[in-house]
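> Sequence and predicted structure, then a few things I'm wondering about:
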Amino acid sequence: MLLVIGNVFFHAQTNNAEKNIPEKRSYDKLEKEFYSHVGDVNSKSIAESYLKKAKSEKNTIQIAEGYVMLHFGETLPIALKYLDSLQQITRNSKENIYPARIYLLKGNLYFRNDNLQAALNNYILGLKYAKEKGNKRQIAMAHISIASLNNYIGKHAETAKVLRHYAYDTDYMNEDEQKSLKLNLADAYIEINKMDSAYTLIQEGLLDSRKNKNLYRYYQNLGLLGSYHLHLKNYQKAINALLECEKYFFTNTNDKRDQNYTLLYLGKSYAGLQEKEKAAGFFHRIDSLVLKTNYIYPELRDVYTYLIDHYKENNDIEKQLYYVDRFLKVDQVLYTQFRYISRELPRRYDTPELQQEKEDITNELTKRKSLFYIVLSLLLISHLLFINVYFKYKKSEKNYKKIAQDLIQSVNENRVGRKSDGEIKKEISSEPLLTENTEDKTSRTISEDIARNILHELEIFESKDQFLNKGITLGSLAKKIKTNSKYLSEIINTYKGKNFATYLNDLRIDYAISRLANDKKFRSYKIPFIAEELGYNNEQAFTLAFKKRTGTPLSIYLKEIENMSVD
């Protein structure tokens, strides 16, 4: 079905005329009303009111919009006059939509009036100016319009490619435009025999148009469903859908394309059922429409060859000669248009587009080449940094191993035996009690007796490994040994040379150093379990404390224990 792809965005719908005074309505409201009435008797009066309002307010931008509205639905000469007026009033316009918009509108106008040569010329100019102004939406519109010409000369795959690209492009197409493009894409899919894809889009269109009560769009999709069934030779299903479309298109619209293709598909469907008289009847009606509107399209060849063969079978020489003559006239027009479009479209559109694509690819390759050298340089630098880091790591690892080995050796040298229950005694204890006079080491606020008592309690705390209990705080320990936090903190700082947190961590890590070296079973446990056994809340706290206390990571310490055990 040869739909007008370049003009998919404006369709006629039948609605009641507004009773409001148009001149008092806003431009936006008038514009919205117009495009919901395009093609019916109300649209022209709305457009005239719009233009009258714009001229009275001397609003150049809106005057231009008025001329655009007025050219729709007019005969070719009158529509061209309105577009010439548009060109005149926008000749000094700063808007980047001009002059491309004028040529694209003229292209659509010529397309609707079957002057494909003029349509192509204007589309090419529109594309040129759209590119100069960098208007990507207009570039898209030009590509879509030219796709309709590719469709005309049978390049349905190229048409489908363009439509598919823009039908899902939310950057340049609004929702209604996307729906129109999907309608045309479904038609192109039928032509290239992608029937499943076509059916999906048709059903989507039918559902959406019913939901939004858009009768025109509904019957367009229903017509495509008829075409879909025709191609699958489901002739009766095609006829059922198309008879509904016939009633709507001939009662509610004057769109010659919809009317012609509905009759065409009905005729072909009846021909498929071998109901030759009915088929010929629909093809007769098409010929009448062609004579009335002079609307010529490629499938007319099928119409006239069928009628010629039909009357040849019936020995009706007079009608046979009549349709031979009609065929020759139509074929000459089609041949002229086809030859021009087939020759000019590749030369003026495909080749420049390929050249642009080649230039884009060349630029892209140049960018990639530059990017390659940048990435290569970064990789080289990162490689050198990696080597530097690697050797630093190896050096650090060597130092870590030496520290770990010294720790293990120290544990082995200071081992004093095992407890009766099999647990290891504490080999690396916290710093011993200092023997200097307590008066020189403590504040005058703490008596000698209190200091001795606190130190004695700390000895018990250490010897019984109570530091392994989870959740120990300065306050909880002070309460346990019956003193206050201030005294306990001062004694630890004075005699242990560190704050409470460091004191507790050192006790735990020293315990870990010894037990891990001597208790194979304990060493086999997972690190989170070991951390919990040592009183830590999590693995990370334990490993950080171990590294801080020993100067070597826990992993290397454990690895060296195993290595030395094997040795």
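It's in.
> drop to CA atoms for contacts and neighbour counts, all remaining ones
Fine.
> Check the offset of the longest helix along the chain from the chain's centre.
Using DSSP state H, we find that the single longest helix of the chain is helix 351-413. Helix 351-413 has its C-alpha centroid displaced from the chain centroid by 32 Å (C-alpha atoms, centre = their mean, to the nearest Å).
> same deal with stretch 190-204?
For stretch 190-204, the distance to the chain centre is 23 Å (C-alpha atoms, centre = their mean).
> Ok, stretch 342-361 next?
For stretch 342-361, the distance to the chain centre is 28 Å (C-alpha atoms, centre = their mean).
> What residues sit buried inside it?
Residues Ser342, Leu345, Tyr349 are the ones in stretch 342-361 that count as buried (16 or more other C-alpha atoms under 10 Å).
> likewise stretch 504-523?
Result for stretch 504-523 [16+ other C-alpha under 10 Å]: buried residues 504-518, 522-523.
> List the contacts of Asp325.
Neighbouring residues of Asp325 by C-alpha atoms under 8 Å, 6 or more residues apart in numbering: there are none.
> tell me which element it falls in.
helix 317-345 (DSSP states H and E).
> how big is the angle separating that helix from helix 351-413?
For helix 317-345 against helix 351-413, the angle by axes from the mean of the first three to the mean of the last three C-alpha atoms, to 10 degrees is 50 degrees.
> put this beside the first:
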Amino acid sequence: MYSQEDALVLKAKELVYSNPTEAIKIADHLLNISHEPQEFAIANMLLAKSYMTKGDYKKAIIYAFDDQNQLEKVAIKTRIENNILKSTLLRKLYLDTQSIEYLNKASVLVSKVSSEKKLYEYHIFLEHINMLLDRLSVNEAIIKLKETELQFKNFLNENVDEKRAYHFVYAKAYNSLTKYDSAFVHIDKTFELLNASNKINLYEKALIYKESGLLFLKNKEFKKSKETLFIALQIAEVLDNPFLLKEINRDLAISYLASNQKNEHKVYYEKFLFLNNSVEEIEQGAVNTYYNIISSQEESQLESYNQKYTKYLYLSIAIALFIIIVGVLILLKSESRKKRNREIINYLEVSRNIFTKVKPTISAKKQTSKRLVIPEETEQNIILKLKRFEKSLKFLNKDMSLALLAGQFETNTKYLSEIINKNYNDNFNTFINKLRVNYIIEKLKNDTNYINYKISFLADESGFSSHSNFTIVFKGIVGMSPATFIKLLVKEREEIMKNEDTK
């Protein structure tokens, strides 16, 4: 027989993704009346999920990383869910290494359970896929989806909600690859399963409508795009999630611009810029909170350890171990941070290799038979012209297009597009955007004046039509915003100067 507390837990679980504000009120009450570690862990997880739904990642981090969530007295399934939740939060904050660490912890715990094992394995698998999609490793995500399709076939047929999530990630992947027919097939299945579900999940619903609106936008169905995005916007406003609102307003602004409705475009573009600033502040606050919590937990553990052995002969050994452990952790963190900074500073060299050393993907191999047959002499001539084009600055021309470049090369657009796709594994727009991003990174690295320029100047200098377009493309290619990249570059230079002074 269920107690009053059990009934409140069930009610809060129903409201987490549909009415997170009400779910927070119930979970707060549960936290206040909790006495056992399991009760605290459940209340903390409900609060963390609710705040994540609202886009308040700072508070979500606080409750997800509470010490009591991983105590031995907490049910193993609750600890599995908590680790997956931590992984999701850290993925959204671009802390990939830490995200994978908690996903691995969840996997270890899953190996110890017998019931609902497939469910937790599927959630871990889905989190891996979402990370690949977020980091634009789309082909790898598709391969992983296909490889594991048989593994979860029976499970998905028995679980409507999980099957819907499966089709949704497929739709996102194909949308990113501009395979719109396949994307529409999966988004239609997603909507079909959404309508068949008895659960109310406004957060997932907003994501699905947002992705559908983006798909219509890319397919140049601007009317349907705006209609679908408006539905997503209404849902996101109910949830008051700034991350969702930012992305939806951005897509609406692009849709209106494509429809030549400049006044409407200006309205939504200004909303996007405002929300983008808010989102960056939230992300930074959440990351700082995470590191503060982890540091505090480590200090608490070490303090407890020292107190336990204060009156014993092994005090000196404990202190020595403590110093060694802390020293190793600091060294590892320092080396990891330096390695990351070096990778950022050396990005230009790495990205150049993308154009010449990209290995064909499985999907590319499968489509080899469908490529245009281009005379070898013609192909080699165009490749030579592309190499000269890379070394020139013509790609900074804002009017640069496939048709314009084909005209300059004295060839047709189909030949040029096919050769770029074949030799660089990119479409024309990605090819040009990478050249532009590489150009501005080179400037930032070699000319100290550039780090003091405004982002809008950098955007114009590198050939982008707008500040927002530059930021979106830069973040998509490099994995961080231009402002964050510049901060890391400045920090790296300061460390180099500091090291030189100490020599």
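Structure received. A quick note: this is a predicted structure, and the numbers were derived from the prediction, not measured.
> Need the TM-score from the superposition.
The TM-score (TM-score structural alignment, normalised by the length of the second structure) is 0.51; 298 aligned residues with a C-alpha RMSD of 3.7 Å.
> and Arg182 of the first structure, what pairs with it in the second structure?
That one is not Arg; residue 182 of the first structure is Lys. Residue pairing (TM-score structural alignment): Lys182 of the first structure is matched to Phe125 of the second structure.
> so how far is Lys146 of the second structure from that match?
Counting by C-alpha to C-alpha, to the nearest Å, the gap from Phe125 of the second structure to Lys146 of the second structure is 12 Å.
> Please say which of the two ends up with more neighbours.
Between Phe125 of the second structure and Lys146, counting by other C-alpha atoms under 10 Å, Phe125 is the more crowded of the two (16 against 11).
> tell me which element the closest residue to Val411 of the first structure other than its chain neighbours falls in.
Of all residues not flanking Val411 of the first structure in the chain, Ser514 sits nearest, at 5.9 Å (C-alpha to C-alpha, 6 or more residues apart in numbering). In the assignment (DSSP H and E), Ser514 of the first structure maps to helix 500-518.
> now do Leu444 of the second structure
helix 428-446.
> Where in the first structure does that helix fall?
Under TM-score structural alignment, helix 428-446 of the second structure corresponds to no residues of the first structure.
> and that helix, which residues are buried?
428, 430-445.
> So which elements touch that helix?
Under the contact criterion of 3 or more C-alpha pairs under 8 Å, 6 or more residues apart in numbering; DSSP states H and E, helix 428-446 of the second structure touches helix 347-357, helix 413-424, helix 467-478.
> thought Ser255 of the second structure was touching Lys224?
No. If you go by C-alpha atoms under 8 Å, Ser255 of the second structure and Lys224 don't touch, sitting 10.0 Å apart.
> Pick out whichever of the two has more residues nearby.
Higher neighbour count among Ser255 of the second structure and Lys224: Ser255, with 27 against 16, using other C-alpha under 10 Å.
> what residues are up against the residue mapped onto that one from the first structure?
In the first structure, Ser255 of the second structure lines up with His310, judged by TM-score structural alignment. Listed by C-alpha under 8 Å, 6+ apart, the contact set of His310 of the first structure reads Lys276, Ala280.
> element containing His310 of the first structure, please.
With DSSP H and E as the test, His310 of the first structure turns up in helix 300-313.
> ditto for Tyr94 of the second structure
Applying DSSP H and E, one finds Tyr94 of the second structure in no helix or strand.
> now do the one 4 residues further on
Using DSSP H and E, Gln98 of the second structure falls within helix 96-110.
> follow-up on the earlier one: which one of the helices and strands packed on helix 428-446 of the second structure lies nearest to Thr78 of the second structure?
Between Thr78 of the second structure and those, the shortest gap by C-alpha to C-alpha is with helix 467-478, which sits at 34.4 Å.
> Pull up the aligned stretch in the first structure for that closest one.
Per TM-score structural alignment, helix 467-478 of the second structure has no counterpart in the first structure.
> State the number of residues packed around His284 of the first structure.
Per other C-alpha under 10 Å, the neighbour tally for His284 of the first structure reads 18.
> Check Leu163 of the first structure too.
Other residues near Leu163 of the first structure come to 28 when the count uses other C-alpha under 10 Å.
> what do you get for Ile102 of the first structure?
Using other C-alpha under 10 Å, Ile102 of the first structure has 20 neighbouring residues.
> Could you do the one 3 residues further on as well?
By the measure other C-alpha under 10 Å, the count of residues near Leu105 of the first structure is 22.
> Could you check how far the alignment partner in the second structure of Glu65 of the first structure is from Gln307 of the second structure?
Here Glu65 of the first structure is matched to Asp6 in the second structure, going by TM-score structural alignment. Applying C-alpha to C-alpha, the value for Asp6 of the second structure to Gln307 of the second structure is 38 Å.
> In the second structure, what residue corresponds to Glu562 of the first structure?
By TM-score structural alignment, Glu562 of the first structure lines up with nothing at all.
> Now Glu562 of the first structure: which helix or strand?
helix 554-566.
> tell me what that helix is packed against?
Judged by 3+ C-alpha pairs under 8 Å, 6+ apart, the packing partners of helix 554-566 of the first structure are helix 351-413, helix 539-550.
> Could you identify which of those is most buried?
Most buried of these by mean neighbour count (mean count of other C-alpha atoms under 10 Å) is helix 539-550; its value is a mean of 17.
> Which part of the second structure matches that helix?
The aligned range for helix 539-550 of the first structure is empty, by TM-score structural alignment.
> cool, stretch 222-231 of the first structure as well?
Stretch 222-231 of the first structure corresponds to residues 167-176 in the second structure, going by TM-score structural alignment.
> what's in contact with the matching stretch?
So stretch 167-176 of the second structure is contacted by 129-130, 133, 138-139, 141-142, 145, 180, 182-187, 189-190, 208, 211, 215 (C-alpha under 8 Å, 6+ apart).
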